[in-house]
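Participant: Starting from these lines, generate the structure:
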Amino acid sequence: MKTTDSKIALVTGGSRGLGRNMAISLAQKGIDVILTYRNNKEKAEEVVNEIQSLGQQSAAFQLDTSDVNSFDTFIEELTEYLEEQNGSKTFDFLINNAGTALYSPFAETTEEQFDQAMNIHFKGVFFLTQKTLPFINDGGRIINISSGLARFSIPGSSAYASMKGAIEVLTKYLGQELGSRGIAANVVAPGAIETDFGNGHIRDNKEMNERVANMTALGRAGLPEDIGGVVAFLCTEEARWINGQRIEVSGGMNL
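Facilitator: The predicted structure is shown next:
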């Protein structure tokens, strides 16, 4: 059973990219981290081991955030683990990070592509947050990950960006409706980041990388390390009075 007073965060999609950096940044703040992965258990366990090497508790659970019907089973597994480890089924911070890319012109986007993106980026976030809410401690935090694409437009991202826009509106409602419990909800909106997201669309495509650098005031594409610390900060006591806000972390794209 847990013997420290560490806060506990749940990070969806924490096995790679931005989620991995968020999880490690949280651990560096002295926060225990539970992460989810969709397919790559090995990568998830690597993150768990790194967090444990920092002196924090960690565990990884498989979860497809597009499959709402799987959420009850996940919640049962999560709360059983929490009760066994900590004597309580509750945790403090929910970071809705899991997602996939969709690059498709508006005129060519299929209903199947739209529904898949909607299930991952909006419906899944909505109902996973709803189902975890009874287990989030009063005074906790919810952090939803959006995108710079909800503010500015780059052709090919109409469906993805629209769903991120929906997340930003939802977050304001969470901040308002959960305020009576002291739970703050905020959005972190990364710009273009060098990860394997979208098959390395920014990281591995030199032309795209240079295009991003040219439209960014600080002159480069972002790195995972630029994002994780901001998410971790929003889970600290210093950030207690930030609620219902959208924080774009893009280096100044399209200012």
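Participant: contacts and neighbour counts: CA atoms only from here.
Facilitator: Will do.
Participant: Look up how far E207 lies from N214.
Facilitator: Applying CA to CA, to the nearest Å, the value for N214 to E207 is 11 Å.
Participant: go on, W241?
Facilitator: With CA to CA as the criterion, W241 and E207 are 41 Å apart.
Participant: ok, now S250?
Facilitator: Relative to E207, S250 is positioned 18 Å away (CA to CA).
Participant: top helix in this protein by residue count?
Facilitator: helix 158-177 (DSSP state H).
Participant: Test my guess that K43 contacts S15.
Facilitator: Yes. In this structure, K43 is within contact of S15 by CA atoms under 8 Å, at 5.5 Å.
Participant: Mind checking which of those two has more residues around it?
Facilitator: Neighbours per residue, other CA atoms under 10 Å: of K43 and S15, the larger number sits with S15, 27 against 16.
Participant: Settle this for me: that one is touching I34, isn't it.
Facilitator: No. Using CA under 8 Å, S15 makes no contact with I34, being 10.6 Å away.
Participant: another one to check against the first:
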Amino acid sequence: MVMQRLEGKTALVTGGSRGIGRAIAQRLAQDGALVVLTYVRDESAAHDTVERIRKDGGRALALHAPLGRRGDAAALWAAYDAEIPHHTPEPAVDIIVNNAGIGLSAGLTSLTEDGFDEVFAVNVRAPFFIVQQGLQRLRDGGRIINISSGAAHLAMPEAIAYGATKSALDNFTLNLAKELGARGITANSVAAGIIDTDVNAGWLRGNPEAEAHAASLAALGRVGRPEDVADIVAFLASHDARWVTGKVIDATGGSGL
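Facilitator: Predicted coordinates:
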């Protein structure tokens, strides 16, 4: 049995209804946290995740919280403030996981201004203002964990804007660690590699050649699973990671070595 090392903690996980976000929400709940997960479109998936967590003895709730437009972070926190008192007498937050993000396959010559603006709005601006506007709710000794990508540190011209957003997110993490260290708050990024999720299902699942190629990119010789990332997040969220901050933790299985 996993020790309830997050008992009494509250975690916000953006984009927590599917894929990596779902695995993170489930793992943090398993460790004892009350998990507040957000979703944009797939309400049924969000509620399914909540029900799975509750069935396993955990605590969770889902908030509809679109990201990418001005005012979205404020709306998210307003929804949080309205709902959280129904679930805990302590309305503060201990762990913020900025997982929600979008991909964009477009190179230098094909990238549009609208596409550029959207991917930066969701992947960079939203985490920035979620943290900024959540600081008054974030307890001293809290955790900020940003889900980044191995693309931040590799040349991938076919996803140039996406990679740039993750580089920006990693720099944001670095500055948060310096800014908030006096409060005992740690900030770290987890750089995911190719993960078998619904997002990648179209080109990965059922395609042995694609799966073999993706597996060959990792030193550990397989495609990543959502739990591979979630377990790292759980460590960073715990007291065990109290002396780790301002770092990008590689979760690519050794891709690009």
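Participant: Got a TM-score for the two of them?
Facilitator: Once superposed, chain against chain, the TM-score is 0.94 (TM-score structural alignment, normalised by the length of the first structure); 252 aligned residues with a CA RMSD of 1.6 Å.
Participant: picking that back up, intersection of neighbour lists for S15 and I34 of the first structure?
Facilitator: Taking CA atoms under 8 Å, 6 or more residues apart in numbering as the contact criterion, no residue touches both S15 of the first structure and I34.
Participant: Can you tell me the residue that sits opposite K123 of the first structure in the second structure?
Facilitator: Aligned counterpart of K123 of the first structure in the second structure: R125 (TM-score structural alignment).
Participant: What of L174 of the first structure?
Facilitator: With TM-score structural alignment as the criterion, the equivalent of L174 of the first structure in the second structure is L176.
Participant: give the contact list for A100 of the second structure.
Facilitator: A100 of the second structure neighbours (CA under 8 Å, 6+ apart): T14, G15, G16, G21, V122, N123.
Participant: Output those in TSV, with secondary structure, neighbour count and distance to S105 of the second structure appended to each entry.
Facilitator: Shown next, in TSV, are the contacts of A100 of the second structure (DSSP: H, G, I helix; E, B strand; the rest coil; neighbours: other CA atoms under 10 Å; distance: CA to CA, whole Å):
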residue	secondary structure	neighbour count	distance to S105 of the second structure
T14	coil	29	22
G15	coil	28	20
G16	coil	30	23
G21	helix	27	21
V122	helix	21	15
N123	helix	27	14
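Participant: mind listing the helices for the stretch 1-150 of the first structure?
Facilitator: 17-28, 41-53, 71-86, 111-118, 124-132 (DSSP state H, counting those that start in this stretch).
Participant: which residue is nearest the middle of the second structure?
Facilitator: Residue closest to the average C-alpha location in the second structure (CA atoms, centre = their mean): N99, at 1.9 Å.
Participant: okay, now G139 of the first structure: neighbour count?
Facilitator: Neighbours of G139 of the first structure using other CA under 10 Å come to 15.
Participant: whoops, I mixed them up, M118 of the first structure
Facilitator: 20.
Participant: for the nearest residue to it once chain neighbours are set aside, what are its contacts?
Facilitator: What sits nearest to M118 of the first structure in space, not counting adjacent residues and going by CA to CA, 6 or more residues apart in numbering, is M163, at 6.5 Å. By CA under 8 Å, 6+ apart, the contact list for M163 of the first structure reads A117, M118, H121, F122.
Participant: so what corresponds to M163 of the first structure in the second structure?
Facilitator: Per TM-score structural alignment, M163 of the first structure is aligned with T165.
Participant: measure its match to G57 of the second structure for me?
Facilitator: Separation of T165 of the second structure from G57 of the second structure (CA to CA): 36 Å.
Participant: Tell me who's in contact with P91 of the second structure.
Facilitator: Contacts of P91 of the second structure by CA under 8 Å, 6+ apart are D81, I84, P85, R137.
Participant: can you name the farthest residue from the center of the first structure?
Facilitator: The first structure, CA atoms, centre = their mean, max distance from centroid: A107 (28.8 Å).
Participant: Longest strand in the second structure, by number of residues?
Facilitator: strand 138-149 (DSSP state E).
Participant: Show residues contacting it.
Facilitator: Contacts for strand 138-149 of the second structure (CA under 8 Å, 6+ apart): 92-99, 163, 166-167, 169-170, 173, 183-193, 233, 236-237.
Participant: What subset of these is buried?
Facilitator: 92-99, 163, 166-167, 169-170, 173, 184-193, 233, 236-237 (16 or more other CA atoms under 10 Å).
Participant: can you tell me what part of the second structure the host helix or strand of V230 of the first structure aligns to?
Facilitator: Taking DSSP states H and E as the criterion, V230 of the first structure maps to helix 225-233. The alignment of helix 225-233 of the first structure onto the second structure (TM-score structural alignment) covers residues 227-235.
Participant: Figure out how far the matching stretch is from the centre of its chain.
Facilitator: 10 Å (CA atoms, centre = their mean, to the nearest Å).
Participant: which parts of that stretch are buried?
Facilitator: E227, D228, V229, A230, V233, A234.
Participant: D250 of the second structure against I194, yeah?
Facilitator: No. With contact defined as CA under 8 Å, D250 of the second structure does not count as touching I194 (12.0 Å).
Participant: between these two, who's got more neighbours?
Facilitator: A direct count of neighbours by other CA under 10 Å for D250 of the second structure and I194 places I194 higher, at 24 against 18.
Participant: Under the alignment, what does that one map to in the first structure?
Facilitator: Using TM-score structural alignment, I194 of the second structure lines up with A192 in the first structure.
Participant: got it, and P66 of the second structure?
Facilitator: Looks like P66 of the second structure aligns to D64 there (TM-score structural alignment).
Participant: Now do the same contact list for its match.
Facilitator: D64 of the first structure is in contact with Y37, R38, S70, counting by CA under 8 Å, 6+ apart.
Participant: go with 7 Å
Facilitator: Residues in contact with D64 of the first structure (CA atoms under 7 Å, 6 or more residues apart in numbering) are R38.
Participant: Now do it against I136 of the first structure, distance only.
Facilitator: 20 Å.
Participant: ditto for G156 of the first structure
Facilitator: 36 Å.
Participant: For those two, indicate the residue with more neighbours.
Facilitator: Taking G156 of the first structure and I136 together and counting by other CA under 10 Å, I136 has the greater number of neighbours (23 against 16).
Participant: L37 of the second structure corresponds to which position in the first structure?
Facilitator: Using TM-score structural alignment, L37 of the second structure sits opposite L35 in the first structure.
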